[in-house]
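Chemist: Quick check, what structure comes out for this input:
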Amino acid sequence: LERSRVVHITDPERNYHCFYQLCASKEDCEKYKLEHPRLFHYLNQSKTYQLQGVSNKEEYVKTRRAMTIVGISQDEQEAIFRTLAAILHLGNVEFSPGKEYDSSQIKDQKSSFHLQMAADLLMCDVNLLLSSLCTRSIQTREGTIIKALDCNAAVASRDALAKTVYSRLFDWL
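Modeler: Prediction:
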């Protein structure tokens, strides 16, 4: 599995097909608040959203059918696609400099929306998710030190989380 492909692609490559297929499912787009792939950072680094002669929507239906055939339950399928949607939302979380030196915070309302969606889809607390992206915990003999991360480090943290979640999902499958 090429983990870096989850967060970084170049033209004319595409990210993993499952992301485009998910964005082609009208039902899942409504459920997971997804839009066209060009609106997701992890997909819009390349302008190749559709493969010639291939329908993402039809491939999505085939993928779901194949998952059922191999014994993946509907609940498990929902968890898989919910996790993929969370990764897309996570990639749209942007940061701006925080109030303290070398710190970061959520950039704007749009980023707050995507952070909240990622937290909801991953079923975790939004404040804990934000803290995990904007700070690093360092264990010492005296206790835990919380270090603020600047914007670049917060982006790196976001991307590392996205790659890890995708990798763990892939390993589970």
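Chemist: Every contact and neighbour count from this point should use C-alpha atoms.
Modeler: OK.
Chemist: Quick check: Cys151 touching Glu100?
Modeler: No. Contact between Cys151 and Glu100 fails when scored by C-alpha atoms under 8 Å: they sit 11.9 Å apart.
Chemist: who touches the helix ranked longest in the chain?
Modeler: Using DSSP state H, we find that the single longest helix of the chain is helix 151-172. Contact with helix 151-172 is made by 1, 3-4, 6-7, 80, 83-84, 87, 90-91, 93-97, 102-105, 132-135, as judged by C-alpha atoms under 8 Å, 6 or more residues apart in numbering.
Chemist: Just the buried ones among those, please.
Modeler: 6-7, 80, 83-84, 87, 90-91, 93-95, 97, 103-105, 132-135 (16 or more other C-alpha atoms under 10 Å).
Chemist: need the helices for this protein, in chain order.
Modeler: So, for the chain - with DSSP H - the helices run 17-23, 26-32, 56-69, 74-91, 109-122, 126-134, 151-172.
Chemist: Thr140 is nearest to which of those helices?
Modeler: helix 126-134 (18.2 Å; C-alpha to C-alpha).
Chemist: and this one, so I can compare the two:
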Amino acid sequence: MIFQAEGERNFHIFYQLTNGMSKEDKDKYHLREAEYYNYINKSGCYTVQNLDEAKELHEFREALALFDISGELEHQMFRILASVLHLGNITFKDEGEGCVLDGPDAEHELNVTAELLGLKPEDLMFAVSKKEIKMRS
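Modeler: Reported below is the predicted structural model:
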């Protein structure tokens, strides 16, 4: 999920969201171009010749509708998918016994991810940065 070989792409839905959504929908999920997201920008392959991502996304939505997945449920699914992309852009560095956000966009990405998941940013930060050691007896 987090690395693709040169010329390979990640899950198609991520490119459909970043390349095929309307501006209005992209704004709703705080989405940008595919090149921005760490989980899908490593291979350098953002588009496929003769592949219409908007058409593919439309067909995906039609397929969801066949299973009565539309409206609010579709919105929730897209929020989760978008949050995965944003989560991959949250970077950390070690500090003391824990870690802190690192990089110019890390706090923004944390806030966006939290919003998309319906969480408080501090709760998400705790969840993704807590170190836990379990000892078996």
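Chemist: quick revisit: which positions in the longest helix of the first structure come out as buried?
Modeler: Within helix 151-172 of the first structure, the residues that qualify as buried by neighbour count (16+ other C-alpha under 10 Å) are 151-163, 165-167.
Chemist: got the end-to-end distance for stretch 36-50 of the first structure?
Modeler: Start and end residues of stretch 36-50 of the first structure are separated by 11 Å (C-alpha to C-alpha, to the nearest Å).
Chemist: That stretch corresponds to what range in the second structure?
Modeler: Here stretch 36-50 of the first structure aligns to the second structure at residues 33-47, judged by TM-score structural alignment.
Chemist: Name the residue closest to the centre of the first structure, please.
Modeler: With distances taken as C-alpha atoms, centre = their mean, Ile87 lies nearest the centre of the first structure, 1.3 Å away.
Chemist: So what does it match up with in the second structure?
Modeler: Match for Ile87 of the first structure (TM-score structural alignment): Val84.
Chemist: who touches its match in this structure?
Modeler: Thr113.
Chemist: What's the local residue count around the equivalent of Met67 of the first structure over in the second structure?
Modeler: Under the alignment (TM-score structural alignment), Met67 of the first structure pairs with Leu64 of the second structure. Leu64 of the second structure has 14 neighbours, counted by other C-alpha atoms under 10 Å.
Chemist: excluding its backbone neighbours, what's nearest Leu64 of the second structure?
Modeler: For Leu64 of the second structure, ignoring the flanking residues on the chain, the nearest one in space by C-alpha to C-alpha, 6 or more residues apart in numbering is Ser70 at 6.6 Å.
Chemist: Could you report the separation of the one you found from Ile13 of the second structure?
Modeler: Between Ser70 of the second structure and Ile13 of the second structure the distance is 16 Å, computed by C-alpha to C-alpha.
Chemist: give me every residue that touches Gln116 of the first structure.
Modeler: Residues near Gln116 of the first structure by C-alpha under 8 Å, 6+ apart: Val126.
Chemist: Just tell me what it corresponds to in the second structure.
Modeler: In the second structure, the residue paired with Gln116 of the first structure according to TM-score structural alignment is Asn111.
Chemist: State the number of residues packed around Gly20 of the second structure.
Modeler: 19.
Chemist: Wait, it touches Glu53, no?
Modeler: Yes. Assessed by C-alpha under 8 Å, Gly20 of the second structure is found in contact with Glu53 at 4.5 Å.
Chemist: gap between Glu62 of the second structure and Lys55 of the second structure?
Modeler: 11 Å.
Chemist: Ok, Gly7 of the second structure next?
Modeler: 22 Å.
Chemist: which residue packs closest to Leu81 of the second structure, ignoring adjacent ones?
Modeler: That would be Phe14: by C-alpha to C-alpha, 6+ apart, it lies 7.5 Å from Leu81 of the second structure.
Chemist: Could you tell me how many residues sit around that neighbour?
Modeler: Neighbours around Phe14 of the second structure, by other C-alpha under 10 Å: 23.
Chemist: Now do the same for it: its match in the first structure.
Modeler: Using TM-score structural alignment, Phe14 of the second structure lines up with Phe19 in the first structure.
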